[in-house]
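>>> Fold the stuff below for me.
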Amino acid sequence: MTDDYGKILDSALSQKQQILLRSDISNYEDDCIEVICHLCALKKNIVVITFGGNTRDISEILEYRKADISRVYYIDAISISQGKGTPPVKKVVTVYKPNSFEDINLYTMVFVRDLGIENTVVVFLSIHKLQEYENEDEIGFFLYYYTDQLKRLKVPKIILTHSGINYVLAQIISRNADIVIPVRKEKMVA
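Just a heads-up that it's a prediction; the model follows:
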């Protein structure tokens, strides 16, 4: 993440905005890690909700990059359904199914309540994987309700997406964001 985009992100976080970060598909996983490292450096309490990446792998990469993961909490919505079991990671809650929206919402609110709203940020990773488990209408309703709750609490949310996601899902996600920030400069096609 460049300094310019980091400053834009920091400003949006200070304003408690609902943020959509767009990445190029080829850089998506690295950009996800970079954003979490950036939040760790800001000493934020981070609730990471993942629908794709294994929390153990994410945690190990963050540690390898020397990020202070003492404030990182996970809601893992994928490991059990993929047969990987509960990863041996501290501060992780595993949801039975990725489309268990009530559970995801409940666990998020428990983390937010316990961590306090002043310094907490919620981060969604691999939300595009939800289309394998739920239709777009249900995803849209969940995001609308979820975003509304976080806005009322003044807790910022970051959803990281990439250039390869379905157009309809991209529109649903962008409607639930106050600001859209590209993580890297888009490459111009000649």
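>>> only C-alpha atoms for contact and neighbour calcs from this point on.
Noted.
>>> so what does the helix ranked longest in the chain touch, helix or strand wise?
Counting residues, the longest helix found in the chain (DSSP state H) is helix 136-153. Under the contact criterion of 3 or more CA pairs under 8 Å, 6 or more residues apart in numbering; DSSP states H and E, helix 136-153 touches helix 167-175.
>>> Could you say which helix or strand holds V121?
strand 120-125 (DSSP states H and E).
>>> If you count neighbours, what's buried in that strand?
120-125 (16 or more other CA atoms under 10 Å).
>>> which residue packs closest to I33, ignoring adjacent ones?
Of all residues not flanking I33 in the chain, L62 sits nearest, at 6.9 Å (CA to CA, 6 or more residues apart in numbering).
>>> who does the helix or strand harbouring the one you found touch, helix- and strand-wise?
Here L62 is covered by helix 55-64, with elements defined by DSSP H and E. Contacting helix 55-64 under the criterion 3+ CA pairs under 8 Å, 6+ apart are the following elements: helix 28-41.
>>> how about this one, so we can line them up?
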Amino acid sequence: LMALRVNFVGELGWELHHPIDQQVELFDAIVEAGEEFGLKHFGVYAMESMRLEKSYRMWGSDLTREYSILEAGLSRFVRLKKDEFVGKEALEKQKETGVPQEFVTLEIEATDADAMGSEPIFRDETMVGRTTSGCYGHSVGKSLALGYVNAGNSDIGTGLEIEILGDRLPALVIPESPCDPENEKLRA
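You can find the predicted model right below:
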């Protein structure tokens, strides 16, 4: 068993890496040990809400082969001055000329439905991007979405619209990590 003090929800927590044949036994032991502390199970929708409140990107929705690591706003994880790697030349060119798409966190004035991903994003009457994830952020009490917009539409405070179930709803580009932006919970 390897316990890593990392998580996907922005809270102080752990990921447990173990052989799959130990999963049931380990799960049962954790549940039993957690009873005296009021341990509760939570599901994927709670996890999704918490990860969006931290602007954490998920492979397959927010991170795909369609967008580069620079477009995803994750340049801090790339060392272009280091050894050769597949795609380095393309990233160097993109860094020099600018990215065509930029990753954003959005706050939506939603009512009955939240974004889920793949909703079009508009500025005025022009489609400028699409959402990649979305849901209600229970800790911040707001409808949130992550997505990509054409370069020049990602400044904090930029007003956009997201089409949800046929209705265009006002959305605002906000800073990443609307919940605990200083990562105080993670550093506790």
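>>> so what number do they get for TM-score?
Counting by TM-score structural alignment, normalised by the length of structure 2, the TM-score of this superposition works out to 0.22. Behind it: 76 aligned residues with a CA RMSD of 6.2 Å.
>>> ok, back up a step: how many neighbours does the residue nearest to I33 of structure 1 have?
19 (other CA atoms under 10 Å).
>>> Kindly report the same for the one 10 residues further on.
The criterion is other CA under 10 Å. On that basis, V72 of structure 1 has 23 neighbouring residues.
>>> Tell me which residues touch the residue nearest to it when sequence neighbours are not counted, please.
Spatially, and ignoring its direct neighbours in sequence, V72 of structure 1 is nearest to I46 (4.8 Å; CA to CA, 6+ apart). Contacts for I46 of structure 1 were tallied using CA atoms under 8 Å, 6 or more residues apart in numbering; they are 36, 39-40, 71-73, 120-123.
>>> Need the residues you listed in JSON lines (columns: distance to D10 of structure 1).
Below are the contacts of I46 of structure 1 laid out as JSON lines (distance: CA to CA, whole Å):
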{"residue": "I36", "distance to D10 of structure 1": "13"}
{"residue": "L39", "distance to D10 of structure 1": "9"}
{"residue": "C40", "distance to D10 of structure 1": "12"}
{"residue": "R71", "distance to D10 of structure 1": "17"}
{"residue": "V72", "distance to D10 of structure 1": "18"}
{"residue": "Y73", "distance to D10 of structure 1": "20"}
{"residue": "T120", "distance to D10 of structure 1": "13"}
{"residue": "V121", "distance to D10 of structure 1": "11"}
{"residue": "V122", "distance to D10 of structure 1": "14"}
{"residue": "V123", "distance to D10 of structure 1": "14"}
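>>> Name the residues of the longest helix of structure 1 that are buried.
Across helix 136-153 of structure 1, burial judged by 16+ other CA under 10 Å covers 139-140, 142-144, 146-147, 150.
>>> what packs against the helix or strand I158 of structure 1 falls within?
Per DSSP H and E, I158 of structure 1 falls inside strand 157-162. In terms of contacts (3+ CA pairs under 8 Å, 6+ apart), strand 157-162 of structure 1 is packed against strand 18-23, helix 28-41, strand 120-125.
>>> how about JSON lines for the ones you listed, with distance to D114 of structure 1 added?
Compiled in JSON lines, these are given as follows (distance: least, CA to CA, whole Å):
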{"stretch": "strand 18-23", "distance to D114 of structure 1": "21"}
{"stretch": "helix 28-41", "distance to D114 of structure 1": "18"}
{"stretch": "strand 120-125", "distance to D114 of structure 1": "10"}
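>>> which stretch among those comes nearest V93 of structure 1?
Nearest of those to V93 of structure 1, taken as CA to CA: strand 120-125 at 14.3 Å.
>>> pretty sure the residue nearest to I33 of structure 1 is touching V35, no?
No: L62 of structure 1 is beyond contact range of V35, at 10.5 Å (criterion: CA atoms under 8 Å).
>>> Now the common contact residues for the two.
With the criterion set as CA under 8 Å, 6+ apart, the contacts of L62 of structure 1 and V35 do not overlap.
>>> and the strand holding V121 of structure 1, what does it pack onto?
Short answer (3+ CA pairs under 8 Å, 6+ apart): strand 120-125 of structure 1 packs on strand 45-50, strand 157-162.
>>> tilt between the last one and helix 136-153?
So the one you mean is strand 157-162 of structure 1. For strand 157-162 of structure 1 against helix 136-153, the angle between stretch directions is 140 degrees (axes from the mean of the first three to the mean of the last three CA atoms, to 10 degrees).
>>> and the angle from strand 157-162 of structure 1 to helix 28-41?
Going by the same axes, to 10 degrees, strand 157-162 of structure 1 makes 160 degrees with helix 28-41.
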